[in-house]
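Peer 1: starting from these lines, generate the structure:
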Amino acid sequence: MIKTIEKYPVLSMLVLVLLMLLPSLGELKVTIMEARNFISAREMLSENNWILTTLNGEQRYEKPPLPTWITALFGLVFGIKNVYVLRLPGVIMVWLTGVFVYLFSKELTQNKRNSFINGIICVSSFYIVGIIVEAPWDIYTHGFMMLAIYFMYKNYQQYHLKRVLLAVVFIACSVMSKGPISLYALLLPFLLAFVVVYGVKNNFITRTLFPLGLGVVLGSGWFVYVRLADPEAFLKIAEVETANWSSYNVKPFYYYWNFFIQSGIWTIPAVLGLLYPYMIKRVKNVIHYKLSLFWTLFSVILLSLVPEKKARYLVPVLLPLAINTGFYIYYILEKCASKIKKAEAMPVFFHFGILALVAMLFPLVAFFMFQEVLLSNSTTFLIYCLGLFISGSFLLFFLYFKVMWSSFYTSVFIVILLFVAVIPVNPGFANQNINYNSIAQLKADAEKENVTVYLLDAITPENLWEYGGIIPKIQKTAKGYIFPEASEFGVLVNDSTLINSGEFNQKYEIEKKEIYDLNLGKFNTRKHKPRYVNNYYVFTKK
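Peer 2: So this is what the prediction gives:
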């Protein structure tokens, strides 16, 4: 079985990603960043705003459009309302990123088995998976840059025009996905690490600058076009975005020092793989280990220099970290077969042992924590629990007899089951709000009644996505609101106290129709957020 898996690494990684992500892909609530992407994709199809991208009909230039174009194309083919389908491109990018981590590692180590481990670590790292929902642009920009780095590295070894052109294309795609972010957080650390480890080899500068320069120029085409076509809006948005880097979500320099925990289940091996004095005496490919180590550390340092910090910004670090961690995992798996010292084996046995216990105890813990949700998912839950308990038992068995390669692949299977099992039974993903009321039906109802719906203050992207179309905003000037000409129209408002304004009551009969609440958490709890609530009124002229 193991030989079959390792014989087809690219296909095996695809199966791993699909098994891990597809069963629960439609279960998760649409996040704010996802909603922005989906809405812009919807308006590309409905309003033909493919270049001058919009969100609720207003300019949305904060992010370049390549990921949204891809989302829109999937929506065009399979339906723009199908969230499951709209998330599929992100899943494909996770797989492609893992594949090119594997291919790059194979170029480094000339060891197919070690490289396959690196790819598996990459695609099963916590934030590599989580980012496709939390911030869809990130997996595109860093995934495309990983592809570019692979072809650049190949080109350093032996020049080939096709590799240069592919590097140019993927650098351009990365820039078109999230601007210069991956250039700074993934490519620059790689180039610095390359120079530190290998030195400046013949033609290194020319073989770097040409694809880099041409890729950036091509990738910047959209920015240049929008700057010329809509300069006022572009500059205003650019000013806000630039200011955020130094004034928004500012964290101290050391905020990212726990970066290794973002790899999820690989945290312990990741830490041990970073211990240079320990690893340098044990890895066969010392110079290539140094590349992955410096690449990881330079990426963390460069990200730490930027005042604005968020945990998800560490995603580019996880790519070289997967390679670095793979050096440690491979050493342990190979060495255990020839008996290593107990002290040296303890951390990895602890790592696998913890995972085995989590798998075996999950049914008990889940039963006590998620009882309410389990009542409606009992059959599915029992199947997952049985699979986890059996897998955990096998993992302990393999550990006891030091069958390390079987232990590794069993642990990967446990990770798949945990991904699939936790989401359906976790109350954080279940609807516990008795007042939950989706806004999804409002658009159809308003059209049936021949009433146009307007927005008075604000609506979250999540609610706007649920609504299904553009909601024009009632504009406010120094002289007051500019009301629609229609004798009757609908008004959505987040802050219902605004409706008490005398300006409205003097001119209109106001009838409250509905409260739309997209919260899943119970009222008066931390999970119930006022921003998800919109009040719907019908205004009729007196």
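Peer 1: drop to CA atoms for contacts and neighbour counts, all remaining ones
Peer 2: Will do.
Peer 1: just confirm residue 415 is within a helix.
Peer 2: Yes: Residue 415: assigned to a helix according to DSSP: H, G, I helix; E, B strand; the rest coil.
Peer 1: before we go on, could you also do this sequence so I can check it against the first one:
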Amino acid sequence: MIKTIEKFPILSLTIIVLLMLLIHLDVPNITIMEARNFITSREMIQDNNWLLTTMNGEPRYQKPPLPTWLTAISAMLFGANSLFALRLPAAFMVLFLGIFSYYFSLKLSLSKNHSFRNSLILVTSFYVIGIINEAPWDIFAHGFMFAGLYFLFNFFEENKAIWKNAFLAAVFFGLSMLSKGPVSLFALFLPFLISYGIVFKFKTFKQKIVPFISFILLFLIIGSWWFIYVRYADPEAFLAIASRETDNWSSYNVKPFYYYWSFFIQSGLWTIPAFIGLLYPYMIHRVLHKKIYKFTFLWTIIAVVLLSTIPEKKARYLMPVLIPLALNTGFYIQFLIKEFSNLSKKKDTLPVYFNFGLIATIGVSVPIILYVILNDSLKLFITNYILTAVVLLIIGILLFRSLVQKNMKNTFYLSVCFLVSVFVFGLPISKVFNKNEAFTPINSLHKYEEKHSINTYAIGNLTPEFIWDYNGKIKNIYKNNDIKTPTENKFGLLLSSENFNKISIELNTNYNLEFIKTYNLNVGAKQKDRLISQFYLVTKK
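Peer 2: As a prediction, this is how the structure comes out:
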């Protein structure tokens, strides 16, 4: 079985990613970052705002439009309100990233099987998967950048097809900029360039100066044309948004320099192998390709250091680090596959037994764990419970056997199977946590509006989840501590309890406020105030 999988690496990788991500792509609840992107894509289609992008009818120039274009195209093909359709482009970008990881590894002179395992480590890393549900822009920006780095590496290393590699690198660099501006240039390209210079020395660069300059000019043209267009088409909104975004870098979500230094945890399943792979003094004597290992090690560490210098820090900003980290971790996995059966020292074996033994223990414990979690909801998820419990129990037992036999190749692939099985069989069970009995979707408001012939407004900006679920635009009439009262004699009003206390006196002077309903988009037991809004019918006195 393993020989067949390794014989067709791209096909195997494709099947694994599609099984893992596509079968239940619509199951996870929509997040705030997704809602922003999906609203913009919907308004692209409905209002034809393909260049001057909007959210709830207001300019939204914080992010370039390429991921939203792709999302909108998918929505037009498969359904404008289908989460599956809207998430599909981001899911395919995970596969895109995995494929380029495989070919990049081959370019680093690694074996076919080693390269395949590198790509599997990458696409099964926790935050590479998680990022497509939290922030679709990031996977596009870093996926396209990594493709560009593949061709740039060819450009630096080869003396043939120089202009072709420069052109293709420029195209993908430009697409990356059209996905999230210069973010990936700083987080992925710059550490790549520094580590390449340290290890490979730019030996034949002099004869490539002209095509390299052309590469820079071309990717800047491709990546910046939208920014230039918006700057002149809507300068006031563009400059205001740019100013807010720039201020955020130094004043929003400010974390200490060391905040990112547990970054290897973001690889999830591969946390301990990733950490050991970063122990340079330990690894350098145990790898065959010492020069390449040094390159991936420096690329990873320099990326973390550079990201740490930015005051604004979020866990998802670490996602690009997982790309070189996966390549680096692959060296440790390769070492274990070749040498683990010969290792006897506890410092060599204990981390392996702990990491993969933990996965095996979880596997054999899943039937009990899920039974306790599901409790009274067991009947609702009985099919998924049985399939998940049986499959993970079998994988757990096989993992224990492989560890006893010191067969690290089987252990590696069984660990991948473990994660894929969780997604294929277990993901629908996550719906058991949607226990909020007060959950009230706001899309039902349209019926009330039609019945009473009213429009609905908001006091304060509603969260993107509300706008997405409403499936329309809700204008904010409270800005700069001033209410811009609608001209209608009767209208609907959405506001939080806090905002009601602020403006009720002012409204009560000329209007009667009748409480109608509370809309609550919290799907879980934990209640977030930003997802709760009261609806009032407002009538002029």
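Peer 1: please state their TM-score.
Peer 2: Scored against TM-score structural alignment, normalised by the length of the second structure, the superposed chains reach a TM-score of 0.95; 535 aligned residues with a CA RMSD of 1.8 Å.
Peer 1: could you check how far the residue opposite residue 418 of the second structure in the first structure once aligned is from residue 540 of the first structure?
Peer 2: Aligned by TM-score structural alignment, residue 418 of the second structure pairs with residue 414 of the first structure. According to CA to CA, to the nearest Å, residue 414 of the first structure and residue 540 of the first structure sit 59 Å apart.
Peer 1: residue 182 of the first structure too?
Peer 2: Taking CA to CA, one finds residue 182 of the first structure at 52 Å from residue 540 of the first structure.
Peer 1: one step back: so which of residue 414 and residue 540 of the first structure has more stuff around it?
Peer 2: residue 414 (23 against 15; other CA atoms under 10 Å).
Peer 1: gap between that one and residue 384 of the first structure?
Peer 2: Using CA to CA, residue 414 of the first structure is found at 10 Å from residue 384 of the first structure.
Peer 1: same question, residue 257 of the first structure
Peer 2: With distances taken as CA to CA, residue 257 of the first structure is found 35 Å from residue 384 of the first structure.
Peer 1: what about those two, which has more around it?
Peer 2: residue 384 (19 against 12).
Peer 1: show me what that one lines up with in the second structure.
Peer 2: Aligned partner of residue 384 of the first structure by TM-score structural alignment: residue 388.
Peer 1: residues contacting its match?
Peer 2: Neighbour list for residue 388 of the second structure: 366-367, 421-422, 425-426 [criterion: CA atoms under 8 Å, 6 or more residues apart in numbering].
Peer 1: which two in these are spaced the farthest apart?
Peer 2: The span of the contacts of residue 388 of the second structure, defined through CA to CA, is set by 367 and 421 at 13.8 Å.
Peer 1: the match of residue 384 of the first structure and residue 446 of the second structure: what is the separation?
Peer 2: Following CA to CA, the distance that separates residue 388 of the second structure from residue 446 of the second structure is 40 Å.
Peer 1: need the strands for the stretch 1-150 of the second structure, in chain order.
Peer 2: Under the criterion DSSP state E, counting those that start in this stretch, the stretch 1-150 of the second structure contains strands at 54-55, 58-59.
Peer 1: closest to residue 65 of the second structure out of those strands?
Peer 2: Minimum separation from residue 65 of the second structure across the strands of the stretch 1-150 of the second structure (CA to CA) falls at strand 54-55, 10.3 Å.
Peer 1: so what touches the closest one?
Peer 2: Outside strand 54-55 of the second structure, the residues touching it (CA under 8 Å, 6+ apart) are 36, 39-40, 43-44, 60-61.
Peer 1: ok, the residue positioned nearest the centre of the first structure - contacts?
Peer 2: The centre of the first structure sits closest to residue 131, judged by CA atoms, centre = their mean, with a distance of 1.4 Å. Residues near residue 131 of the first structure by CA under 8 Å, 6+ apart: 138-139, 312, 315.
Peer 1: ok, now with 10 Å
Peer 2: Residue 131 of the first structure is in contact with 90, 94, 137-139, 312-313, 315, counting by CA atoms under 10 Å, 6 or more residues apart in numbering.
Peer 1: measure it to residue 140 of the first structure for me?
Peer 2: From residue 131 of the first structure across to residue 140 of the first structure, the span is 10 Å (CA to CA).
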